[in-house]
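S.K.: Below are the sequence and a predicted model for it; my questions follow.
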Amino acid sequence: MIVEKRFADLTTTELYGLLRLRVDVFVVEQTCPYPELDGRDAEPGTLHVWVPGADGEVLSCIRVLENGEDRAVGRVATAASARGRGLSAQLVRRGLELCAGRTVDIGAQAYLEGWYARFGFQRSGEDYLEDGIPHLPMRMVAPTT
């Protein structure tokens, strides 16, 4: 099951679960102290998408952002205990469905370039460091009609 909600529709328990997972993965596991709460979660156009576990915990999540006419998929995270099940891939595919007809950008950790390429993303610029972790911009260009 995949759950999709706007910020205003999240329960406090759901919001806590999403933020807890992202902090566990991006701050604690990757030993990268940075401001995980960037203000984009609460934007009216942001959609939070996740897979809940049997007891309601968040196993894997993404967020889909509006960037003008384009979209962005980000904050792709999966709990260590839930990895290897294809949950992130399932969520990225759903995120792309939600962005249908739009150009989609991601800021990928460099080691995941090949993983994102399998969904159709292509490198769109030079590597960069974000909070000490190598990243690269990737983009899937919307089809022209």
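M.R.: Structure received. Nothing here was measured: the structure is a model prediction, and the numbers come from that model.
S.K.: going forward, measure contacts and count neighbours with C-alpha atoms only.
M.R.: Noted.
S.K.: Quick check: nearest residue in space to residue 137, chain neighbours excluded?
M.R.: Of all residues not flanking residue 137 in the chain, residue 107 sits nearest, at 4.7 Å (CA to CA, 6 or more residues apart in numbering).
S.K.: Below is an additional structure, to be compared with the one above:
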Amino acid sequence: MLTIEVKTFQELTTQKLYDLLQLRSEVFVVEQNCVYQDIDGKDQNALHILGYSGQKLVAYTRLFKPGDYFEKASIGRVVVRSNERKFKHGNTIMEASIDAIKTHYNETEIKISAQCYLKKFYNNLGFVEEGEAYLEDGIPHISMLRLPDRV
């Protein structure tokens, strides 16, 4: 079971910021062998969803209100520590993120840029593909949209 925290950038302690950057680097840079600029200047405008198992950060997303990243509200940097995926923390962190968008932004339409191999995972959360696949940082992605009438 995850304990969820929702924080603005200003509310993040130095340790929480370090932990989330370390987790993102561990998965996106090292595990996926993808050299890219993770620290992109957007964290300051994001709402950060942190998922803890005990005292350890094991899942994370960042959220944007409409217009800050995409035209619609969005969820990005969805990450779960590899040895924790078997516990379905991805579902928990995504459901918490969808709820946070409703609560903090009063929005129900959500856009994501999903890694193609995770389409089915996002389909099960109510997201549908939009357009053609594209490369983002050398990894196949697809735009996906979650509309309130589709869930």
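M.R.: Received, thanks. Every value quoted in this text rests on a predicted model; they were computed, and no experiment measured them.
S.K.: wait, doesn't the residue nearest to residue 137 of structure 1 sit right on residue 74?
M.R.: Yes: the pair residue 107 of structure 1 / residue 74 is scored as a contact, 7.2 Å apart, by CA atoms under 8 Å.
S.K.: And the two? Which one has more around it.
M.R.: Residue environment comparison for residue 107 of structure 1 versus residue 74 gives the larger neighbour count to residue 107, 20 against 17, counting by other CA atoms under 10 Å.
S.K.: got the contact list for the more buried one?
M.R.: 74, 135-138 (CA atoms under 8 Å, 6 or more residues apart in numbering).
S.K.: On the C-terminal side of the lengthiest helix in structure 2, identify the next helix or strand.
M.R.: With residue count as the measure and DSSP state H as the assignment, structure 2 has helix 89-105 as its longest helix. The element immediately downstream of helix 89-105 of structure 2 (helix or strand, assigned by DSSP states H and E) is strand 110-115.
S.K.: Now do the same for the residue nearest to residue 137 of structure 1: its match in structure 2.
M.R.: With TM-score structural alignment as the criterion, the equivalent of residue 107 of structure 1 in structure 2 is residue 113.
S.K.: Residue 137 of structure 2 versus its match, what's the distance?
M.R.: Between residue 113 of structure 2 and residue 137 of structure 2 the distance is 12 Å, computed by CA to CA, to the nearest Å.
S.K.: How about residue 120 of structure 2?
M.R.: Counting by CA to CA, the gap from residue 120 of structure 2 to residue 137 of structure 2 is 21 Å.
S.K.: Residue 79 of structure 2 matches what in structure 1?
M.R.: Aligned by TM-score structural alignment, residue 79 of structure 2 pairs with residue 77 of structure 1.
S.K.: in the one helix or strand that match maps to, what counts as buried?
M.R.: For residue 77 of structure 1, the element it lies in under DSSP H and E is strand 70-78. Within strand 70-78 of structure 1, the residues scored as buried using 16 or more other CA atoms under 10 Å are 71-78.
S.K.: Residue 85 of structure 2: what secondary structure?
M.R.: For residue 85 of structure 2, the secondary-structure state derived from DSSP: H, G, I helix; E, B strand; the rest coil is helix.
S.K.: what about it, how many residues close to it?
M.R.: Burial of residue 85 of structure 2 is recorded as 14 neighbouring residues (other CA under 10 Å).
S.K.: One more: residue 140 of structure 1?
M.R.: Neighbours of residue 140 of structure 1 using other CA under 10 Å come to 21.
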